[in-house]
Structure formats: C-alpha cells, structure tokens
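[1] With the input below, show me the fold.
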Amino acid sequence: MSSIDRLLSNYARQVRLPWSAHTSGKQRVWFAVYPPAEERRVRARLPQFEALTLEAHHGWTTIDLTDLLPKWISGHEYREGIFSEPEQFSANSELEDLAVERVRYGCMREDVDATSVVAIMGLATLFDFMRVSSLIERVEDCVRGRLLVLFPGEYAGNVYRFMDARDGFNYMAVPITSTESFITP
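    Okay, here's the model as predicted:
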C-alpha cells in the first residue's frame, strides 16, 4: 500500500468517528501530513478525500491557496522591482492576511455547517512567505465542523514541521499521517 493510500485510509477512519460538538477550535483542526514530494499525488487524490467525506455524511468544501502568491504579486504596485530583485522581496503579513481572509470566507460560507469538512490545499506554494501555525491560529475560531489542512511536511513527537525545513510547531490539531494504522481520536 502506498503512503497516500494509507493516508486516505487513516483519513477515512478519522472522518467516520463521531464528532463532539463541544470541542475548541484547535481540536476541530485535522492535519493530513504527507511528505512534500507527494504534493502532486495528494492533489490528484483530492476527489477521494471528498468522496470519503461525503460517504461519512459530512459536507465538503475546498479552499485552494495555490494562486494566492502569484495573484498578490501580479497586483502589487512594485511587482517589477520584485521580479528584478527577488532576494529583496518580503511579503510581510499582507500575504498571510489574504490567506486568513480566504480561509475565513470558506469556513463561513452558507453551505458550511457543524457537519462539514473544509479542506485547505496549496500551502506548499506559500512556503517561506508565511507560517502555517499563524494561519491556523487566526482562523480556528471560525471552524464550525472540521478544518482539514493538507500539510506537506512531517509530524513527530507532537511537533509539525512544514516542508521539512522550518523549526517545528506544537499544535493541538489532530494528526492524520500515512503511518500504518495511525489514528488519533
């Protein structure tokens, strides 16, 4: 069984577990953790994540952050300078603010309720421009059902490392990994 098949299997078990309505925002966040090299394979299998969610009688919404950086740069007044000297470029908090706005909007849509899964994909495109931990902390209060973060990185010892390169962060989210029979209720 491939690592993505195991991730899907572990996700299927997690999404079928009973959901408590009395959990904090932090506990409503699930991290589907996979090696960064598997990003394209996970994207290709996204319809299977959706199908498993619908089979478990939950709603599904996808928020794709892939185009956030290129759209932001293309509309930036100093884009020519950014392209001529990219080493001087810093997105500061502007990009993170846009990501937060997009995720909040997705979580607050009319068709999203306490039985829905909102999946965030495309985080790899934002590597080195923002911190995933900060994004999640800023949106956790608007999660009504569950927030599934497709996370290219690693999870070990309750620490998540984005793209296997940054210092890890300890977050209270539920990890779903591609480890054989790994599941945390």
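[2] switch to C-alpha atoms for all contacts and neighbour counts from now on
    Will do.
[3] report the longest strand in the protein, please.
    Ranked by number of residues, the top strand in the chain under DSSP state E is strand 146-156.
[4] another one to check against the first:
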Amino acid sequence: MIAKVDQLILEFDKVVNEPWNSTLSGQERVWFLVYDPAEQRKVSLRIGEFETATLRAGKKWQAISMKNCFPEWMSKHDYRDEYFANPEYIVDQLEAEFIPFAIKFLKEKLVALSQDSDTLVALLDVSSLFGFARLSEIIKHCDRDFQGRLLIFFPGEFEQNQYRLLDARDGWDYMARPITI
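    Sure, this is the predicted structure:
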C-alpha cells in the first residue's frame, strides 16, 4: 500500500505537469495541497520532493513560510507583555492590527521573490495563523502579487468546494484548485 504522502506527491506531480493557462485570475492560480493535519510532519519532511517535481516539470520553485508572521507582529506590539499576561485582551487587536500585518507580511515576501509566470510559490506553515486570522482573508488580498501559481500546503480538508484549515474552522468557498488524495 502506498503512503498518503507518496500519493499526494504523485497527485501534485500530475497537476504541476499540466499546461499552465496564463489567462486565469489570481484566485484561479491558487492551488491548495490538502492533507490530513496528522500528516503535517511527514509532508514537511518531504517538501523537497514537491520542489523536485516542480523543477522536473520545467517550472521554478520559491517558498514562503508564514511561521514567523505572528511572532514578528507580537514582538513589535507595545502591549505584548500585557497580552501574554491576559491573552483574552488580544482578540480585538487581531482583526484590527494582525490581519493587515499578515497581509503586508505575505505581500512583501511575494514581491521580494524572483518570479515569473513559470514560478510556483509554495506557501508553508499556514497552520501557524490558526486562531489568529483566517487564511482566506489574507490570500484574497494577495492574489495579484504572484505571477505563476501559489501552492498552499494546507493541513485540513476539502469537501463540497469548502476548505477547512485544521478541520476545525468553518470553511470558505474559493476558486482555487484542490490537490487531494
């Protein structure tokens, strides 16, 4: 029996080797690589195989991690010590300050990349945003900032055109392409 991560790599390999239509909107050029959250470590250990499949398909690979987004925002916040003492106080700040920060964080990372219409940008560690911001809110503001494809490594589920991060949040409809097993 073939492992789930191996199946996911095979499915990704099929998709990345298809012709890339240049007339799609930014939302349609987003790919969600959807996998069981329990497989996160296995997927993370095999990121290099996704990169290899991309390069073998004649495309370029760039990667962005969202892991440091929240820590960077929190480290610069005037009231960070108070928030650590009373975490419930941060809730209002997430909507007003963190989401715009996360959008700017991702936009700046995308702009800094060397990319063209044959570049696949892998967005890693999106689960680090869980509980702080909705990924959909961030992605919808950044869908014009990449030129090729945006591949989101997504620990969650896809069912009836709904994506749910970590299987715990209400999902959202998105025009992105799911890659699942």
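[5] which outside residues touch the helix or strand that comes right after the longest strand of the first structure?
    The helix or strand immediately downstream of strand 146-156 of the first structure is strand 159-162, counting by DSSP states H and E. By Cα atoms under 8 Å, 6 or more residues apart in numbering, the surrounding residues in contact with strand 159-162 of the first structure are 127, 132, 151-155, 167-171.
[6] tell me which of those residues is nearest to V117 of the first structure?
    Among those, F151 lies closest to V117 of the first structure (Cα to Cα), at 15.3 Å.
[7] Would you mind finding the match for that closest one in the second structure?
    Matched across to the second structure, F151 of the first structure falls on F154, judged by TM-score structural alignment.
[8] picking that back up, packing partners for the longest strand of the first structure?
    strand 29-34, strand 116-121, strand 159-162 (3 or more Cα pairs under 8 Å, 6 or more residues apart in numbering; DSSP states H and E).
[9] quick revisit: give me the number of residues near the match of F151 of the first structure?
    Neighbourhood size, F154 of the second structure [other Cα atoms under 10 Å]: 26.
[10] and what of Q88 of the first structure?
    By the measure other Cα under 10 Å, the count of residues near Q88 of the first structure is 9.
[11] Contacts only, for the match of F151 of the first structure.
    32-35, 126-127, 165.
[12] so where in the first structure does stretch 40-54 of the second structure end up aligned?
    Using TM-score structural alignment, the partner range for stretch 40-54 of the second structure is residues 39-53.
[13] buried stuff in that stretch?
    39, 42, 46, 49-50, 52-53 (16 or more other Cα atoms under 10 Å).
[14] Just put these in CSV and tack on secondary structure.
    As requested, those are exported to CSV (DSSP: H, G, I helix; E, B strand; the rest coil):
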residue, secondary structure
E39, helix
V42, helix
L46, helix
F49, helix
E50, helix
L52, helix
T53, helix
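[15] what about the match of stretch 40-54 of the second structure, how long is it end to end?
    Stretch 39-53 of the first structure has an end-to-end distance of 20 Å (Cα to Cα, to the nearest Å).
[16] what does that stretch rub up against?
    Against stretch 39-53 of the first structure from outside (Cα under 8 Å, 6+ apart): 4, 8, 11-12, 15, 59-60, 117, 152.
[17] Tabulate these (a markdown table), appending distance to V103 of the first structure.
    Below are the contacts of stretch 39-53 of the first structure laid out as a markdown table (distance: Cα to Cα, whole Å):
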| residue | distance to V103 of the first structure |
| --- | --- |
| I4 | 25 |
| L8 | 23 |
| Y11 | 21 |
| A12 | 23 |
| V15 | 20 |
| G59 | 16 |
| W60 | 14 |
| V117 | 12 |
| P152 | 18 |
